[in-house]
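Need coordinates for the below:
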Amino acid sequence: MRGSGDHRSSTVRAWLYLVAALVVAMVAVGGATRLTGSGLSITEWRPVTGIVPPLSEADWAAEFAKYKDTPQYNILNQGMGLSSFKVLYGWEWGHRLLGRLIGLVFFLPLVVFWWRGMISRRLGLGLLGLGILGGFQGAIGWIMVASGLQPGMTAVAPLKLALHLTMASLILAGLVWLAAGQRDDTIDPAPDRIRVVALLLPALVLVQIFLGGLVAGSHAGLVYNTWPSMDGALIPPMDSLFAIQPWIENFVDNHALVQFDHRVTAYLIVVVAVLHAIDARVSGPAGAAGRAAGVAVLALAQAGLGIATLLLAVPLWAALAHQILAMAVLTMAVVHARLSRGTGLARPAAREPALGFEGLAGRGA
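Below you'll find the predicted structure:
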């Protein structure tokens, strides 16, 4: 029979996975916002009052007038009608609304669970850290949008876009890590080598997501649409990869190097994931072997989808699928890494004081 501690951990785990699913949805909507060129349609950051969209024709005319002052309108969209602007505005408003919804779904249950003593000290600190990251993410989002409103800009700065996407991915990884640690059953730790590589894989995936953000932000996927070669060579010449001075700027602004870095890191992830799956199959417990195989299969699928996206010159559906599948790879890698450390060896309800009103009252008695 399941105890109350097991029921509490199951409830908290389900809540964390729900927030994680909303973060994935946020990433998907953000990708659609970028790909439709909608991200600069709202020119102000109003965290509270911005939840209300334009409700009258006068309100719409005022918002449209603000957009007409942006470089994106004057360079790319001059002559756009109000109906087309409403479509752009709707994507960006929906993206921001979903961000506010995630904040509510995260913080309101957190307060309830804390009050009822359902959150351990360690879990509480982790959740507090994620809440802080969420606040930073909102600020980074506005800094990113503001970069696209500068004179001569028609899109956001690639580096800021990559940071925004990577921060969202880091929050997702944190949520999944904490949720996986709330399992009710006991899982023994995997051998040291399996644990180390399992921890390496999410780090590599996060690096790849950052590089993918640079590719997306600089539109590097619209050039060199061949595979496995780039401009007729497996490895482009150095004078092509480092054509910009100073050399450090090539890693952000040079389409050839940005895409090459993304390709090479994809190869590295696939090789590490496949070899790790084989190793886990031979030497690891059955659970670790199954999870490692799942990571390898998803990594291979993501690589194949990335190649198709490149060859098709980045159609909307393929780009969105590629972005969402990246979140699936990260989620699976994080679950594998967390469970490889073992679970159920020190249940919070048994060995660690809970953060809650009851715990505080008992301590003061």
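
From now on I want contacts and neighbour counts done on CA atoms only, so please keep to that.
Fine.

Quick one: residues contacting the residue nearest to residue 171 when sequence neighbours are not counted.
Closest residue to residue 171 apart from its sequence neighbours, by C-alpha to C-alpha, 6 or more residues apart in numbering: residue 130 at 6.3 Å. The contact partners of residue 130, by C-alpha atoms under 8 Å, 6 or more residues apart in numbering, come to 171, 174-175.

looking at this, residue 130 is in a helix?
Yes - counting by DSSP: H, G, I helix; E, B strand; the rest coil, residue 130 is located in a helix.

where's it relative to residue 111, distance?
14 Å (C-alpha to C-alpha, to the nearest Å).

can you check residue 265 too?
40 Å.

and whichever strand or helix holds residue 101, how far from the chain's centre?
Here residue 101 is covered by helix 82-115, with elements defined by DSSP states H and E. Here helix 82-115 shows a centroid-to-chain-centroid distance of 16 Å under the convention C-alpha atoms, centre = their mean, to the nearest Å.

just checking, next helix/strand downstream of it?
Per DSSP H and E, the first helix or strand lying C-terminal to helix 82-115 is strand 119-120.

show me the contacts for residue 83.
By C-alpha under 8 Å, 6+ apart, no residues touch residue 83.

Would you mind stating the distance between it and residue 302?
Counting by C-alpha to C-alpha, the gap from residue 83 to residue 302 is 36 Å.

Repeat that for residue 29.
Computed as C-alpha to C-alpha, the residue 29 to residue 302 distance reads 19 Å.

same thing with residue 42?
32 Å.

One more: residue 211?
Distance of residue 211 to residue 302, given as C-alpha to C-alpha: 14 Å.

What ranges does this structure have for its strands?
Ranges of strands in the chain, per DSSP state E, are 119-120, 354-355.

to compare against the first, here's another:
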Amino acid sequence: MTLALNQTAGAPAKAAHAGIRRWLWTVAGLVFLMIIVGGATRLTGSGLSITEWKPITGALPPLSAEIWADEFAKYRASPQYQLLNNGMSLGEFQFIYWWEWGHRQLGRFIGLVYLAGFLLIALRRLLPARQVVTLFGMGLLLGLQGTIGWIMVASGLQPGMVAVAPVKLTLHLTFAGLFFASVVAFATALTPLRRVEPARGRALAWLLLLLLFVQVALGGLVAGSKAGFTFNTWPLMDGTLVPAGSQLFAQTPFWENFVDNVALVQFNHRLGAYVLFAVALWNLLALRRAAPASGSARRATALAGLVLAQSALGIVTLLLVVPLWAGLAHQALGFAVLAMGVVHVTRTEQAARV
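Model (predicted):
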């Protein structure tokens, strides 16, 4: 995340990089939108409606009744239709199809926007070679994310499957988080510091960012296993704070409990939230005590507030048994917290290098 951290304050640097920052924040905003659309695709059960991966020709939607019939026939041959949606009408199929098609189209658009900006920067040499190489690596990460998305969909088209594999959904979400974080970090690093201040709390800032990524991954497992539709009480789970070991580790082999056992998957996500909030509060108190008027203290306050709001929203989502609006809001706010964590780390590292 420590990208382009040799920037110093000053009007020339700020002016030179203003266009690049706007491009990066546009990409970040599109990825944020993609997270919301992806969540809606998952919660509406739309992710397996398109059974083929055609990066180029797949950009065109069905334009005739004949093509719609062909697409519907392909879906009717899938395990999800046969085991879960048997009897679905063409109109119902079109509803889920448009969600998945829109999700894929937005992915293509993000790729084009990123490629156009990268080529402009590289050809006009607007940044040093090291930073251009970093942007190229980020582009590879974006391409890998698209590939993982298809691998995820393919897992749900296997015999006997009615949804994608939780581990592959988690990989898809986590890699989206990695790309999103890298874009936010680069954009923040190109923004000059308003004032020089001592670097404080570097270790805690990095720990918070690590915990945020862990929590995103745990949330992906909850989504993939549909664990949010079970144990819809808080703070207790099935009448107790800590479910019995026989319930948490009921499956064999042992490791499968961490991805397929809804009790353990949800319990781990709850524990992750408690640990994350505790560390965010610790970071806030430490920075407020050391430098109450500093930028790092203000960022720590904002980060702790966001973590608290996200935790509260997660509880509401659970108690309401994951309605669409709450599920999407929870996922969106989670990535807003991640963005704040990335900004906090990047600014802390900048301060350490000034």
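
Could you name whichever residue is most remote from the centre of structure 2?
residue 66 (36.7 Å; C-alpha atoms, centre = their mean).

Which position in structure 1 pairs with it?
Residue pairing (TM-score structural alignment): residue 66 of structure 2 is matched to residue 58 of structure 1.

What residue in structure 1 is paired with residue 119 of structure 2?
Per TM-score structural alignment, residue 119 of structure 2 is aligned with residue 111.

what's the burial count for its match?
Residue 111 of structure 1 is flanked by 13 other residues according to other C-alpha atoms under 10 Å.

which residues touch it?
So residue 111 of structure 1 contacts nothing (C-alpha under 8 Å, 6+ apart).

Residue 43 of structure 1 too?
Shown in contact with residue 43 of structure 1 (C-alpha under 8 Å, 6+ apart): 66-67, 145-146, 149.

from the residues you listed, which single one is nearest residue 12 of structure 1?
Nearest to residue 12 of structure 1 out of the contacts of residue 43 of structure 1 is residue 145 (C-alpha to C-alpha; 34.0 Å).

Now check the closest one against structure 2: what is it aligned to?
In structure 2, residue 145 of structure 1 lands on residue 153 (TM-score structural alignment).

can you pull the contacts of its match?
Residue 153 of structure 2 touches 47-48, 51, 164, counting by C-alpha under 8 Å, 6+ apart.

ok, now with 6 Å
residue 164 (C-alpha atoms under 6 Å, 6 or more residues apart in numbering).

Distance-wise, check it relative to residue 49 of structure 2.
From residue 153 of structure 2 to residue 49 of structure 2 the distance is 9 Å (C-alpha to C-alpha).

ok so, going back, the helix holding residue 101 of structure 1: average distance to aligned residues in structure 2?
Superposing on structure 2 and averaging over aligned pairs (mean C-alpha distance after the TM-score superposition for structure 1), helix 82-115 of structure 1 comes out at 0.8 Å.

buried residues in that helix?
Neighbour counts over helix 82-115 of structure 1 (16 or more other C-alpha atoms under 10 Å) mark 85-86, 88-100, 102, 106, 110, 113-115 as buried.

Next: stretch 162-177 of structure 1.
Using 16+ other C-alpha under 10 Å as the test for burial, stretch 162-177 of structure 1 gives 162-177.

That stretch aligns to what range in structure 2?
Alignment of stretch 162-177 of structure 1 against structure 2: residues 170-185, by TM-score structural alignment.

quick one: contacts of that stretch?
Against stretch 170-185 of structure 2 from outside (C-alpha under 6 Å, 6+ apart): 1, 28, 145, 148-149, 217, 220-221, 342.

repeat that with 8 Å
Here stretch 170-185 of structure 2 makes contact (C-alpha under 8 Å, 6+ apart) with 1-3, 24-25, 27-28, 31-32, 35, 138, 141-142, 145, 148-149, 152, 213, 216-221, 224, 335, 338-339, 342-343, 346.

Same check on stretch 249-266 of structure 1?
Under C-alpha under 8 Å, 6+ apart, the answer for stretch 249-266 of structure 1 is 158-159, 204, 208, 211-212, 214-215, 218-221, 223-224, 236, 240-244, 303.

Kindly report the same for stretch 45-64 of structure 1.
42, 82, 85, 93, 96-97, 142.

Count the residues that sit near residue 348 of structure 1.
The local packing of residue 348 of structure 1 (other C-alpha under 10 Å) involves 19 other residues.

typed the wrong thing, it's residue 362 of structure 1
Neighbourhood size, residue 362 of structure 1 [other C-alpha under 10 Å]: 8.

List the residues that contact it.
Contacts of residue 362 of structure 1 by C-alpha under 8 Å, 6+ apart: none found.

any chance you could map the helices in the stretch 151-300 of structure 1?
With DSSP state H, counting those that start in this stretch as the criterion, the stretch 151-300 of structure 1 has helices at 158-180, 192-218, 238-241, 250-253, 255-283, 286-311.

which bit of structure 1 covers stretch 298-307 of structure 2?
Counting by TM-score structural alignment, stretch 298-307 of structure 2 corresponds to 290-299 in structure 1.

ditto for stretch 320-329 of structure 2
Using TM-score structural alignment, stretch 320-329 of structure 2 lines up with residues 312-321 of structure 1.

contacting residues around that stretch?
28, 31-32, 35, 221-223, 225, 305, 308-309.

what do you get for stretch 224-232 of structure 2?
Under C-alpha under 8 Å, 6+ apart, the answer for stretch 224-232 of structure 2 is 164-167, 169-170, 222, 237-238, 259-263, 265-266, 318-322.

Now check residue 231 of structure 1 against structure 2: what is it aligned to?
So, by TM-score structural alignment, residue 231 of structure 1 is matched to residue 238.

give me the number of residues near that match?
Here the number of neighbours of residue 238 of structure 2 (other C-alpha under 10 Å) works out to 15.

Likewise for the one 3 residues further on?
Residue 241 of structure 2: 11 surrounding residues under other C-alpha under 10 Å.

Name the nearest residue to it, sequence neighbours excluded.
Nearest non-adjacent residue to residue 241 of structure 2, counting by C-alpha to C-alpha, 6+ apart: residue 235, 6.6 Å away.
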